[in-house]
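J.: here is a sequence with its predicted model. Questions after.
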Amino acid sequence: MTSTSSTQAQTGSVKAGTPASEFSHRLAQVAETVETFLVDRLGPEIGLGEIARPPRLMEAMRHAVLGGGKRLRPFLAIETARMLGGSEAAALAAGAGVELVHCYSLVHDDLPAMDDDDMRRGKPTVHKAYDEATAILVGDALQTLAFEIVADPTWQPDARIRADLVLGLARASGLGGMVGGQLLDLTAEGRFGAANMDVDDTLRMQAMKTGAILAFSVEAGAIVGGADAGQRAALLRYGLALGQAFQIADDILDREASPEAMGKATGKDKDAGKATLVDRLGLDGARAECDRLVGVCEDAVALWGEKARTLRDAARFTVARKT
């Protein structure tokens, strides 16, 4: 497994003050570090307190997690902690935990009972590559592994910080966050009776389903970095606005991007009757809202000046991305 010192060396190789033109390179560097960390966590070696690692389960977990994704969530945790002078190794572990929760949610979202998708990140979804029962167990295992990593003192020796991270991740991913948002998303499809979600309802659903985990990624970096109450409030404003912008940009891509570019089926949200701001505001209105939210993000981190360059670039990247 990757040691704490080598992890610090890997993340430390990404230097502060990176120009915006190099943002994609920086994102790719951090993604490679995250990938290495996740490969180590998903290996065949039996861990402390484990009885066995069933090969089929591990293979399917690696299928779900490795070799795809921009790793934006751990990137945000790492960059926020770096801006504040916190431990990048601790932020990497926290961000990896968030990423595993995100991956588990995708595995379950893709199931026939949910969104019924065949492709994810350019390859068959887990239930297509294996079977539905295995996919359910993969999601369960990824979720519990996420909390194991975040609670592990190997990367964060301070028990109070670990407790804050575990509590925050649970709240962001649970009934009042991601999972609750997923239920509201299904409600908007009319699965449980007639539904008519207005703009405020749609914003609430998206803030829970997508925004809560993205916002916590930033908050995790703030916790690791020792941010005070005022700084955490500013970073929470940034994270919430970023999460909303990400979801709107995703809805726009679902309408405009090709399945080949996205690595999954597109146009399904409209066919399923899902609630999106594109429906409520139109494409031009949705783009304008994305621009407004980027402005909110930039204002929120203004107090850090040049140190927040990467977070500002991340907000712009979120709305400008093509996949």
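T.: Alright, I've got the coordinates.

J.: only C-alpha atoms for contact and neighbour calcs from this point on.
T.: Fine.

J.: next, count neighbours for residue 17.
T.: Applying other C-alpha atoms under 10 Å, we find 12 other residues in the vicinity of residue 17.

J.: pretty sure it contacts residue 305?
T.: No - using C-alpha atoms under 8 Å, residue 17 is not in contact with residue 305, being 10.7 Å away.

J.: which residues in this structure form strands?
T.: Listed in chain order, the strands of the chain (DSSP state E) span 119-120, 123-124.

J.: quick one: which of the ones you listed is nearest residue 76?
T.: With respect to residue 76, and counting by C-alpha to C-alpha, the nearest of the strands of the chain is strand 119-120 at 22.4 Å.

J.: and the helices in the stretch 151-300 of the chain?
T.: 159-173, 178-188, 199-206, 212-224, 229-256, 259-262, 268-272, 277-300 (DSSP state H, counting those that start in this stretch).

J.: check these for me and report the most buried one.
T.: The highest mean neighbour count among the helices of the stretch 151-300 of the chain, using mean count of other C-alpha atoms under 10 Å, belongs to helix 212-224: a mean of 29.

J.: relative to helix 199-206, how tilted is that one?
T.: 60 degrees (axes from the mean of the first three to the mean of the last three C-alpha atoms, to 10 degrees).

J.: this is the comparison structure:
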Amino acid sequence: MVQAKKQLTEPETPAIFDLNNYLKQQQIIVEQALDQSIAIARPEKIYEAMRYSLLAGGKRLRPILCLATCDLMGGTQAMAMPTACALEMIHTMSLIHDDLPAMDNDDFRRGKPTNHKVYGDDIAILAGDGLLAYAFEYVATQTNNVAPENIIRVVAALGHTVGAAGLVGGQVLDLESEGKLDITAETLSFIHTHKTGALLEASVVCGAILANAESEDIARLSRYAQNIGLAFQIIDDILDITATDEQLGKTAGKDLQAQKATYPSLWGLEKSRLKAQELVDSAIAELSNYGIQAEPLRAIANYIVTRDR
């Protein structure tokens, strides 16, 4: 009697998700979209300055999260791409302004001279302003096949994220906390959930809104994003101590020099790493309902605690 082949009676093991390949492919798609999003017009200098920082490279994690979440919730890349580009415009604005002498005063970003080093403080400020304003225009005018009320929800979410209740508020408290020795874990969490985490959360939530996701899915994905957002900043704090200038693409050790409040200064390196892993584990648990379709989001969560730049 001939024994039946195993593959006829046993289900196939799912292929291991290749995050590196996924990120590379998505980066190419995002880079092409960003390049097409802003053309040179008059006055040429401001458009050149905007494009200089927008197209300077980077992980493109925020637009990729937006695209991945929209796809998970049944949407398409086409409907999410304008918002994905807008998220990167807002993120780039925050980097341009963060690098200014009046803020963190850095000479390099993504391995290149910072915007104000190339164009001067005045044009750098205006380039950031231009990118921020255009981000909202781009979502409103370029988004197709999405219900108008959902486009409005995305615009409102982005406005909330970048304002005093989000990124700006976190930046203010971060500046006020420099040099202080009595910063609590609660204050540090507030800074980073607003300064860094808010835009990562918006990336995920906006992707879900564009796909017309149910409110319970948006809440679940929001918790996922809040966890990876805080984990991302904890790892950033660690890398500022342990990584090189070349790895980071910017000056390492800036937080220590500026006497910034960081997780390693509060908890030490090992406890900070453990906390980041706990947050990522909690984030992944929020995806349990979505099966293999959520593998990109799971893999990105794990990437956050294993990255070296």
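T.: That came in fine, so what should we check first? This one's a predicted model, so the numbers in the text were calculated from it and none came from an experiment.

J.: need the TM-score between these chains.
T.: The TM-score (TM-score structural alignment, normalised by the length of structure 2) is 0.93; 296 aligned residues with a C-alpha RMSD of 1.4 Å.

J.: wait, which of the helices of the stretch 151-300 of structure 1 is closest to residue 119 of structure 1?
T.: The nearest among these, by C-alpha to C-alpha, is helix 259-262 at 9.3 Å.

J.: so how far does stretch 311-319 of structure 1 sit from its counterpart in structure 2?
T.: With mean C-alpha distance after the TM-score superposition for structure 1, stretch 311-319 of structure 1 departs from structure 2 by a mean of 0.5 Å once superposed.

J.: where in structure 2 does that stretch fall?
T.: Under TM-score structural alignment, stretch 311-319 of structure 1 corresponds to residues 297-305 of structure 2.

J.: check which residues of that stretch are buried.
T.: 297, 298, 299, 300, 301, 302, 304, 305 (16 or more other C-alpha atoms under 10 Å).

J.: from these, which land in helices?
T.: Taking DSSP state H, the ones among the buried residues of stretch 297-305 of structure 2 that sit in helices are 297, 298, 299, 300, 301, 302, 304, 305.

J.: quick one: contacts for the nearest residue to the third one once chain neighbours are set aside?
T.: Okay, so that is residue 299 of structure 2. In space, residue 299 of structure 2 comes closest to residue 19 once its chain neighbours are excluded; the distance is 6.3 Å by C-alpha to C-alpha, 6 or more residues apart in numbering. By C-alpha atoms under 8 Å, 6 or more residues apart in numbering, residue 19 of structure 2 lies in contact with 296, 299, 300.

J.: what's the match for residue 19 of structure 2 in structure 1?
T.: So, by TM-score structural alignment, residue 19 of structure 2 is matched to residue 23.

J.: also residue 189 of structure 2?
T.: Residue 189 of structure 2 maps onto residue 203 in structure 1, by TM-score structural alignment.

J.: show me what contacts the counterpart of residue 291 of structure 1 in structure 2?
T.: In structure 2, the residue paired with residue 291 of structure 1 is residue 277, using TM-score structural alignment. Counting by C-alpha under 8 Å, 6+ apart, residue 277 of structure 2 makes contact with 231, 305.

J.: go again using 10 Å as the cut-off
T.: Residues in contact with residue 277 of structure 2 (C-alpha atoms under 10 Å, 6 or more residues apart in numbering) are 227, 228, 231, 234, 235, 271, 283, 301, 302, 304, 305, 306.

J.: between the residues you listed, which is closest to residue 71 of structure 2?
T.: Nearest to residue 71 of structure 2 among the contacts of residue 277 of structure 2, counting by C-alpha to C-alpha, is residue 301 at 16.7 Å.

J.: surely the closest one touches residue 226?
T.: No - assessed by C-alpha atoms under 10 Å, residue 301 of structure 2 is found out of contact with residue 226, at 11.1 Å.

J.: between those two, which contacts overlap?
T.: Residues within reach of residue 301 of structure 2 and of residue 226 at once, by C-alpha under 10 Å, 6+ apart, are 232, 279, 280, 282, 283.

J.: what sits closest to the last one if chain neighbours are left out?
T.: Which is residue 283 of structure 2. residue 224 (4.2 Å).

J.: wouldn't that neighbour be in contact with residue 301 here?
T.: Yes - applying C-alpha under 10 Å, one finds residue 224 of structure 2 in contact with residue 301, separated by 8.8 Å.
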